[in-house]
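K.L.:
Provide a 3D model corresponding to the input given below.
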Amino acid sequence: MTVPAPLTGVVPPVCTPLTPEGEVDVPSLLRLVDHLLDGGVSGLFVLGSSSEAAYLTDRQRRVVAEAVTGHVGKEVPVLAGAIDMTTPRVLDHVRSVTEAGADAVVVTAPFYARTHPAEIARHYRLTAERSPVPVVAYDLPASVHSKLPAELVLELAAEGTLAGLKDSSGDEAGFRSVVTGARAHPGITGFSVLTGSELLVDAALAMGADGAVPGLANVDPHGYVRLYELCRAGDWTAARAAQERLCALFGMVRAGDPARMGGGSAALGAFKAALHLRGVIACPVTAEPQVPLSPEEVERVGESLAAAGLL
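P.N.:
Sure thing, here's the model as predicted:
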């Protein structure tokens, strides 16, 4: 499938269901994909943060990419993370996921080694030169410890290196600079600007963003698609109410006790617990060494689902 230019709508970062032994649970993964497609999503993003890509082996990443692209066929575009520390390793992932059938790749800045903006630009240019599919930048400073400057993103977009941006930086001013800069630049066409926020989708769309990549959309794809459609229709009062419902639902990520687990364990554990409670996946286990939710914490996730009308 050719990725629409720009890609719009809700593109969930697909969770990776695992067996109790820590292997990819392909039947659950495909049920999750069907759950998302039934919700009306515009695309799927596998092997990102919500997919636990950092915890998966290269073999497991390939299993995920092949399973999802093979199941979806050409129904919606599949974006796949090619996320690693250096350009050569990223190019290995690009080769793997595109051979599996991915329609675009999503790439962070390099990490571990400290990088200069010139090196980040070189990383994206080399990746785009050798990728057979479009490259979407992933701005994730919390994990890669460098921020993609708006001016660099726009420069790479204008020269055709980047086809889009998934912004999970939390920098609303920088995000707005990309949105307005892409709209105003005569050399930028078909560039997708997507927010990774669960909580500010209505605000991002009001700014002019093309769509959203919210992890919580795994749990409630229908809710996010409805929010997107309300924003596109200009019904901002109803959109605000839909966003506030989703903000309340997102409270499930606080079910985990911060004294004994990190925010990633709590959030991914909550998403998977919710999917298990909804009957979508067989097992809510997260990859090691993440700390699992307790039965009491899972019960609190269930209360969030019930309050949102999802149980």
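K.L.:
make it CA atoms for all contacts and neighbour counts henceforth
P.N.:
Will do.
K.L.:
Would you confirm that residue 240 contacts residue 202?
P.N.:
Yes: here residue 240 reaches residue 202: they are 6.8 Å apart, a contact under CA atoms under 8 Å.
K.L.:
the more surrounded of the two?
P.N.:
Shown here are residue 240 and residue 202; by other CA atoms under 10 Å, residue 202 has more neighbours (27 against 18).
K.L.:
and the gap between the more buried one and residue 140?
P.N.:
From residue 202 across to residue 140, the span is 20 Å (CA to CA, to the nearest Å).
K.L.:
So what's the gap between the helix or strand encompassing residue 33 and the chain middle?
P.N.:
Per DSSP states H and E: residue 33 is located in helix 26-38. For helix 26-38, the separation from the chain centroid amounts to 16 Å (computed by CA atoms, centre = their mean, to the nearest Å).
K.L.:
And the contacts of that helix?
P.N.:
If you take CA atoms under 8 Å, 6 or more residues apart in numbering as the criterion, helix 26-38 is touched by 12, 14-17, 64, 67-68, 71-72, 217-218, 221, 280-282.
K.L.:
give me that answer again for 7 Å
P.N.:
Residues from elsewhere that reach helix 26-38 (CA atoms under 7 Å, 6 or more residues apart in numbering): 16, 17, 67, 68, 218, 221, 280, 281, 282.
K.L.:
Surely residue 211 and residue 9 touch.
P.N.:
Yes: between residue 211 and residue 9 there is a contact under CA atoms under 7 Å: 4.5 Å.
K.L.:
now the other sequence, so there's something to compare against:
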Amino acid sequence: MGSAVTNEASGQRVPPSSPISLQGIVPPLVTPLADRDELDHAGLQRLLDHVIEGGVAAVFILGTTGEAPSLSYRLRREMIAESVRIVGGRVPVLVGVTDTAYVETVNLAEYAAECGADAAVLTTPYYFPAGQTELTRYVQSITPKIPLPLMLYNMPGLTKVWFEIETLKQLSEIPSIIGVKDSSGDLEYFERLCQLKSIRTDWQVLIGPEALLPQAMALGGDGGVNGGANVMPSVFVDCYKALVAGDTEAVDAVLATILKFQEIYEIGKYASRHIKATKSALSLIGICEDLPADPFNRFLAPQREQVAEVLREIGVLGKGK
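P.N.:
Got it, this is the predicted structure:
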């Protein structure tokens, strides 16, 4: 990662160029499981081939959709090594490294770098809520120990702590931070986040909630980290391309499919339904099994049929299946 330089004419700090391009759709990959603490290698191969062939810009493993906090350290490492091997340089691989323990975060980032991953992703430490001063010092302290470009991940719904804009402004001085993924769903916050690109012109800002992709792009976002792209990557890629081209008719058509697909997230009564629905959909289209990590249970037959019906309506699943 290059260091920032100073423009001799203006005296202004010029940020380094980002080492990877994340403009487009970056699926937050599910972790296919064959059993408790057992990776489904064949399912992972099919899943990675599926999303890469669908045109995604990169893949993000061990995030929220990947159930990272529920996985053993051994399995996380296996997921990293296998994913990098299978991808084989076709697209960048981003690895979630967040842990409640500082040292485990560093250890995982070092392992990801050894395996050949392209970037690390770090959210706010969870369980014990950090104040913004503590959070700033934490990132400033840990970043030099992470031997990869780093994307910050704002996920206040689960970590209970925001990367506040002023905090990010301070952290923008760290050259190895290449951007932010925001899953808050707050478009006012997202707009202010995109304005930080005036300070760090190399930053890439991605939206999490997939239905907000058009609004996020209009505010200056660079793409989406959208869970639905596990299932139908080409649909999300088509949406992104239509947005870039300014083709409103194409955007409306593909967005209708995305919004219909989102009905699967309303199936079931627990907060885990988003992950269970995504894995159920992947199982139905023959990519990988639908087993989630403990403490979650997979959908029962009635819920699975509801997912199947949505997939049939949007043409992802054949009518006879």
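K.L.:
Need the TM-score between these chains.
P.N.:
Put the two chains on top of each other and the TM-score (TM-score structural alignment, normalised by the length of the first structure) is 0.93; 302 aligned residues with a CA RMSD of 1.7 Å.
K.L.:
any idea how far residue 150 of the first structure is from residue 137 of the first structure?
P.N.:
Residue 150 of the first structure is 11 Å from residue 137 of the first structure, where distance means CA to CA.
K.L.:
Pick out whichever of the two has more residues nearby.
P.N.:
Each of residue 150 of the first structure and residue 137 has its neighbours counted (other CA under 10 Å); residue 137 has more, 25 against 18.
K.L.:
So the more buried one: helix, strand or coil?
P.N.:
strand (DSSP: H, G, I helix; E, B strand; the rest coil).
K.L.:
what residue of the second structure matches up with it?
P.N.:
Using TM-score structural alignment as the criterion, residue 137 of the first structure maps onto residue 152 of the second structure.
K.L.:
give the contact list for its match.
P.N.:
Counting by CA under 7 Å, 6+ apart, residue 152 of the second structure has contacts 121, 122, 123, 179, 180, 181.
K.L.:
so how much does the helix or strand just after the helix holding residue 33 of the first structure differ from the second structure once superposed?
P.N.:
Sequence order places strand 44-46 as the next helix or strand after helix 26-38 of the first structure, per DSSP H and E. Taken over the aligned residues, the distance from strand 44-46 of the first structure to the second structure averages 0.3 Å (mean CA distance after the TM-score superposition for the first structure).
K.L.:
now the strands for the second structure?
P.N.:
5-6, 13-14, 24-25, 33-35, 38-39, 59-61, 93-96, 119-123, 150-154, 177-182, 204-207, 223-224 (DSSP state E).
K.L.:
Of those, which stretch is the most buried?
P.N.:
Of all these, strand 223-224 has the most neighbours on average by mean count of other CA atoms under 10 Å, namely a mean of 32.
K.L.:
In the first structure, which residues correspond to that one?
P.N.:
Against the first structure, strand 223-224 of the second structure falls on residues 211-212 (TM-score structural alignment).
K.L.:
Can you tell me what sits against that stretch?
P.N.:
Here stretch 211-212 of the first structure makes contact (CA under 7 Å, 6+ apart) with 8, 9, 10, 11, 193, 194, 195, 196, 201, 205.
K.L.:
quick one: contacts for the fourth one?
P.N.:
So the one you mean is residue 11 of the first structure. Going by CA under 7 Å, 6+ apart, residue 11 of the first structure touches 41, 42, 43, 44, 45, 212, 213.
K.L.:
and those as CSV, adding distance to residue 292 of the first structure?
P.N.:
Listed next are the contacts of residue 11 of the first structure as CSV, based on distance: CA to CA, whole Å:
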residue, distance to residue 292 of the first structure
41, 29
42, 31
43, 29
44, 26
45, 24
212, 28
213, 24
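K.L.:
Mapping onto the second structure, list which of the residues you listed remain contacts.
P.N.:
When the contacts of residue 11 of the first structure are mapped onto the second structure and scored by both residues aligned by TM-score structural alignment, their matches' CA atoms under 7 Å, the shared contacts come out as 41, 42, 43, 44, 45, 212, 213.
K.L.:
How many neighbouring residues does the aligned partner of the first one in the second structure have?
P.N.:
To tie it back to what came earlier, the one meant is residue 41 of the first structure. For residue 41 of the first structure, the aligned position in the second structure is occupied by residue 56, per TM-score structural alignment. Neighbourhood size, residue 56 of the second structure [other CA under 10 Å]: 23.
K.L.:
Nearest residue to residue 217 of the first structure in space, ignoring adjacent ones along the chain?
P.N.:
residue 12 (5.6 Å; CA to CA, 6 or more residues apart in numbering).
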